[in-house]
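*Asks:* Structural data only, the sequence is not supplied:
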């Protein structure tokens, strides 16, 4: 097993300045702004990136809503440190992602003069540094991705992979059944291949669970999405509801 630096982040699905202040002072190493399963717009995404990057030293990713090349280019110009791509199933999709995220000769990303490039002041340096600094994380959310995973690992421009357990289990006909044998076999294949590489091995936990977190870290996962801002809030409200019910 290749030793990798461990990091834990969370998904941001809402736009609230107080929540962002609390999150930026938390022990999370990074944040992912979720464009896929939230009401988040590109305008709000830009505002959150600007706030977090100007007030903290934590990494800021964007989970794209789809594999659209135009939106990949836009969020990188916003200043995102990286992108997380949902429901990637084959090499052709990875080729298109790399093409959109990187400048020539590796890709065909257009040259913008926006926030990431400090409106032109750091254009040359930004382009020189972009290959090393632009992180691309592929979500493994379908059995087709598991079947093609060996091929995915051959891409130097891909920095890591993160399991989306609900969609992966759904692709096996057992949504939310993480004890299903087919799901476990898929996870075992993913782990056995990824642990041999230097690439980040990730897992997105929908709900906070310290026992699950410890288990993932012990198994070699080093890039863990720990719930979402909304579900962290809901989980605490559930605790309060139980307290009230027990006291009234």
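*Replies:* Thanks, I have the structure now. Quantities reported herein were computed from a predicted structural model and do not represent experimental measurements.

*Asks:* C-alpha from now on. contacts and neighbour counts both.
*Replies:* Will do.

*Asks:* List the contacts of residue 193.
*Replies:* residue 150 (C-alpha atoms under 8 Å, 6 or more residues apart in numbering).

*Asks:* host element of it?
*Replies:* helix 181-194 (DSSP states H and E).

*Asks:* Isn't residue 38 up against residue 13?
*Replies:* Yes - applying C-alpha atoms under 8 Å, one finds residue 38 in contact with residue 13, separated by 5.4 Å.

*Asks:* Strands along this structure, start to end?
*Replies:* 7-12, 30-34, 59-63, 82-85, 135-140, 160-163, 200-205, 223-228 (DSSP state E).

*Asks:* Tell me where the chain has helices.
*Replies:* Using DSSP state H, the helices of the chain run over 17-24, 42-55, 69-78, 91-101, 123-133, 143-147, 149-152, 165-171, 181-194, 210-218, 229-247.

*Asks:* looking at these, which is closest to residue 115?
*Replies:* helix 69-78 (5.4 Å; C-alpha to C-alpha).

*Asks:* Go through stretch 134-151 and flag the buried ones.
*Replies:* Across stretch 134-151, burial judged by 16 or more other C-alpha atoms under 10 Å covers 134-146, 149.

*Asks:* of residue 38 and residue 13, who's got more company?
*Replies:* Comparing residue 38 with residue 13 by other C-alpha atoms under 10 Å, the one with more neighbours is residue 13, at 20 against 13.

*Asks:* Would you mind measuring from that one to residue 233?
*Replies:* 11 Å (C-alpha to C-alpha, to the nearest Å).

*Asks:* Grab the most central residue of this structure for me.
*Replies:* residue 84 (4.2 Å; C-alpha atoms, centre = their mean).

*Asks:* just to revisit the earlier point, centre of the chain to the helix holding residue 193, how far?
*Replies:* Distance, stretch centre to chain centre, for helix 181-194: 20 Å (C-alpha atoms, centre = their mean, to the nearest Å).

*Asks:* what do you get for stretch 173-190?
*Replies:* For stretch 173-190, the distance to the chain centre is 21 Å (C-alpha atoms, centre = their mean).

*Asks:* structure B:
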């Protein structure tokens, strides 16, 4: 038995644009519904969602019924948190709020076993099919994908240094926190924020690393695709449910 191939990582290497959706509803039922909706990847969020480890475990199990690749966002760039997500089978992680090369190296080290990193060893975790993948500790690195989120002017200034860290598989722009840190909270479409995003995409691509972003605004999403992003989330399950419910209610509300 071999370590499962990571199709998302392969696609990034081949420069095949990957279309994604954000999942914040923290439900294995929702994830199962979305797993065959046509997206290449689904972000299982734990930073800004009421998601805990057993729930993420269930969501990873549910998504195996579909063709969509799960990406898990930890609560923070924390080696213990990352270790636990890897052990339950996450192969691709989006690590938030990385601002410099040192933090990038810490993130990568959390995904590597000694002597290359600090990941703790477990003999029979779900990641190794409960010990059935005998060479898992030696073979897993090739299929792990480490994406780092840059979301402040400081982080953007350090894009080249972050990209130069060995083991970084992609750099993801977080537009919400970027806008807030630039003094434009809630205004992702502000001209200064858009200009910063466009510059960041160009600089990430110039380093040779794949560039990603969350862009739920259609105009911004299409602009980012035009600029050559390699992976992009174009909405969220929470947004789809909330806006869809509002639109349906509005159609029939106060109808005589």
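*Replies:* Arrived safely, thanks for sending. Being a predicted model, the structure only gives us computed values, none of them experimental.

*Asks:* where does the TM-score land?
*Replies:* Comparison of the two superposed chains (TM-score structural alignment, normalised by the length of the first structure) gives a TM-score of 0.89, and 243 aligned residues with a C-alpha RMSD of 2.1 Å.

*Asks:* thinking again about what came up before, for the helices of the first structure, please prepare CSV with the additional fields distance to residue 5 of the first structure.
*Replies:* As requested, those are arranged in CSV below (distance: least, C-alpha to C-alpha, whole Å):
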stretch, distance to residue 5 of the first structure
helix 17-24, 20
helix 42-55, 21
helix 69-78, 24
helix 91-101, 24
helix 123-133, 16
helix 143-147, 24
helix 149-152, 21
helix 165-171, 22
helix 181-194, 14
helix 210-218, 11
helix 229-247, 24
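
*Asks:* among those, which is nearest residue 114 of the first structure?
*Replies:* helix 69-78 (5.9 Å).

*Asks:* what stretch of the second structure does the closest one fall on?
*Replies:* Using TM-score structural alignment, helix 69-78 of the first structure corresponds to residues 79-88 of the second structure.

*Asks:* hmm, who's touching that stretch?
*Replies:* Here stretch 79-88 of the second structure makes contact (C-alpha under 8 Å, 6+ apart) with 53, 57, 72, 74-75, 106-107, 110-111, 118-120, 122, 125-128.

*Asks:* Residue 184 of the first structure corresponds to which position in the second structure?
*Replies:* So residue 184 of the first structure corresponds to residue 194, using TM-score structural alignment.

*Asks:* OK, contacts around that match?
*Replies:* residue 188.

*Asks:* swap in residue 217 of the first structure?
*Replies:* residue 6.

*Asks:* Can you tell me how far it is from residue 203 of the first structure?
*Replies:* For residue 217 of the first structure, the distance to residue 203 of the first structure - C-alpha to C-alpha - is 10 Å.

*Asks:* try residue 56 of the first structure
*Replies:* Here residue 56 of the first structure is placed at a distance of 24 Å from residue 203 of the first structure (C-alpha to C-alpha).

*Asks:* Name the residue in these two with the higher neighbour count.
*Replies:* Comparing residue 56 of the first structure with residue 203 by other C-alpha under 10 Å, the one with more neighbours is residue 203, at 23 against 12.

*Asks:* What is the equivalent residue in the second structure for the more buried one?
*Replies:* Under TM-score structural alignment, residue 203 of the first structure pairs with residue 213 in the second structure.

*Asks:* OK, contacts around that match?
*Replies:* Residues counted as contacts of residue 213 of the second structure (C-alpha under 8 Å, 6+ apart) are 172, 173, 174, 175, 229, 231, 232, 233.

*Asks:* Out of these, the closest to residue 44 of the second structure would be?
*Replies:* Distances from residue 44 of the second structure to the contacts of residue 213 of the second structure, taken by C-alpha to C-alpha, are shortest for residue 233, at 11.8 Å.

*Asks:* What is the neighbour count of that closest one?
*Replies:* Under the criterion other C-alpha under 10 Å, the count of neighbours that residue 233 of the second structure has is 21.

*Asks:* can you tell me how far residue 185 of the second structure sits from residue 179 of the second structure?
*Replies:* Residue 185 of the second structure is 5 Å from residue 179 of the second structure, by C-alpha to C-alpha.

*Asks:* Of the two, give the one with the bigger neighbour count.
*Replies:* Each of residue 185 of the second structure and residue 179 has its neighbours counted (other C-alpha under 10 Å); residue 179 has more, 24 against 14.

*Asks:* can you tell me which residues contact the more buried one?
*Replies:* Going by C-alpha under 8 Å, 6+ apart, the list of residues near residue 179 of the second structure reads 185, 186, 187, 188, 190, 193.

*Asks:* Need the counterpart of residue 221 of the second structure in the first structure.
*Replies:* Match for residue 221 of the second structure (TM-score structural alignment): residue 213.

*Asks:* give me the number of residues near that match?
*Replies:* That count, for residue 213 of the first structure with other C-alpha under 10 Å as the rule, works out to 18.

*Asks:* Same question for residue 105 of the second structure.
*Replies:* By other C-alpha under 10 Å, the residues close to residue 105 of the second structure number 18.

*Asks:* Could you do the one 5 residues further on as well?
*Replies:* Neighbour count of residue 110 of the second structure, defined by other C-alpha under 10 Å: 22.
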